[in-house]
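Visitor: okay, here's the prediction I keep looking at, along with the sequence it came from:
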Amino acid sequence: MNIYVSNLMNYMKDEDLQTLFAPFGAVTSCKVIIDRYTGASRGFAFVEMSSDTEGKAAIDELNGKIIDGRALSVAIAKERSEKPFTNNRNFRY
């Protein structure tokens, strides 16, 4: 199960998420999303758990939980939709 986690503190790392989700079951992967220009966290992440029941338990327990003064938002991640290429013909160089 792929889980979306938002409202993270800027200093949170992949290992911190691993520690946070580990009590609920086997964590397959954790990825804090980093801004490519600044190198700082963008405040959200994705956690993948091996079992749907473990993932749902983690969501139920961690959604709204206060971590370092912020309430986490934890939900099932939505599938990424492919954006069609649009040619902007009005663009001028």
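Guide: Looks like it came in fine. Remember, it's a predicted structure, so these values are computed and weren't measured experimentally. Numbers count the residues shown, from 1 in each chain.

Visitor: all contacts plus neighbour counts: C-alpha atoms, from now on.
Guide: Noted.

Visitor: where is the longest helix in the protein?
Guide: helix 52-62 (DSSP state H).

Visitor: need the residues that contact that one.
Guide: 1-3, 21, 24-26, 49, 72-76 (C-alpha atoms under 8 Å, 6 or more residues apart in numbering).

Visitor: okay, one more to line up with it:
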Amino acid sequence: MAFCNKLGNLVKQSISQNGQVPVASLLNSIRCFSSSKLFIGGLSYGTDDHSLKDAFSGFGDVTEAKVILDRDTGRSRGFGFVTFDSQDSASSALSAMDGQELNGRNIRVSYATERTSRSGPRTFSDDRNGDRGFGY
């Protein structure tokens, strides 16, 4: 119910200011109100799950902190996700940590978005000889 009230107030405020509802702003606000999962970019390669959780635990209960690793090398890909038990904690962490230094790097923090699925296997373009680049 609180979410609906916040959303209604946002719509009323937008309409009173310019007479129309900006759809992109409205969708972003909905996502912000309903998300407790943050995307953390620009991580140092030395950052692991534990140090990521430690960095964000001051804003609330962290239910999961995950640094994404490369499949082949096992090395950090430089980004991760932090999930909080409440939306308020996530919002506070985003406001406080975006642009701050963590392990020697300035990190970017934003609300995580749902990843779209890939529509099939990766394809390779043909070269002039017609082979697929596999050396056959």
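Guide: Arrived safely. As the structure is a prediction and not an experimental result, all values here were calculated from the model.

Visitor: what does the helix or strand following the longest helix of the first structure correspond to over in the second structure?
Guide: Following helix 52-62 of the first structure in sequence order, the next helix or strand is strand 66-67 (DSSP states H and E). The aligned range for strand 66-67 of the first structure in the second structure is 101-102, by TM-score structural alignment.

Visitor: which residues sit against that stretch?
Guide: Under C-alpha under 8 Å, 6+ apart, the answer for stretch 101-102 of the second structure is 43-44, 55, 107.

Visitor: restricted to helices, list those residues.
Guide: Using DSSP H, the contacts of stretch 101-102 of the second structure in helices are residue 55.

Visitor: of the contacts of stretch 101-102 of the second structure - the most surrounded one?
Guide: Counting neighbours by other C-alpha atoms under 10 Å, the top entry in the contacts of stretch 101-102 of the second structure is residue 43, with 23 neighbours.

Visitor: I'd say residue 47 of the first structure and residue 2 touch.
Guide: Yes: Residue 47 of the first structure is within contact range of residue 2, at 5.9 Å (criterion: C-alpha atoms under 8 Å).

Visitor: the two: which is more packed in?
Guide: More crowded of residue 47 of the first structure and residue 2, by other C-alpha under 10 Å: residue 47, with 23 against 20.

Visitor: counterpart of that one in the second structure?
Guide: By TM-score structural alignment, residue 47 of the first structure lines up with residue 82.

Visitor: tell me the secondary structure of its match, please.
Guide: strand (DSSP: H, G, I helix; E, B strand; the rest coil).

Visitor: give the contact list for it.
Guide: Residue 82 of the second structure is in contact with 37-40, 52-53, 56, 62-66, counting by C-alpha under 8 Å, 6+ apart.

Visitor: nearest residue to the middle of the first structure?
Guide: residue 45 (2.2 Å; C-alpha atoms, centre = their mean).

Visitor: which stretch of the second structure lines up against stretch 12-20 of the first structure?
Guide: Using TM-score structural alignment, stretch 12-20 of the first structure lines up with residues 47-55 of the second structure.

Visitor: returning to that earlier point: give me the mean distance between the match of strand 66-67 of the first structure and the first structure.
Guide: When the first structure is superposed, stretch 101-102 of the second structure averages 1.9 Å from its matched positions, counting by mean C-alpha distance after the TM-score superposition for the first structure.
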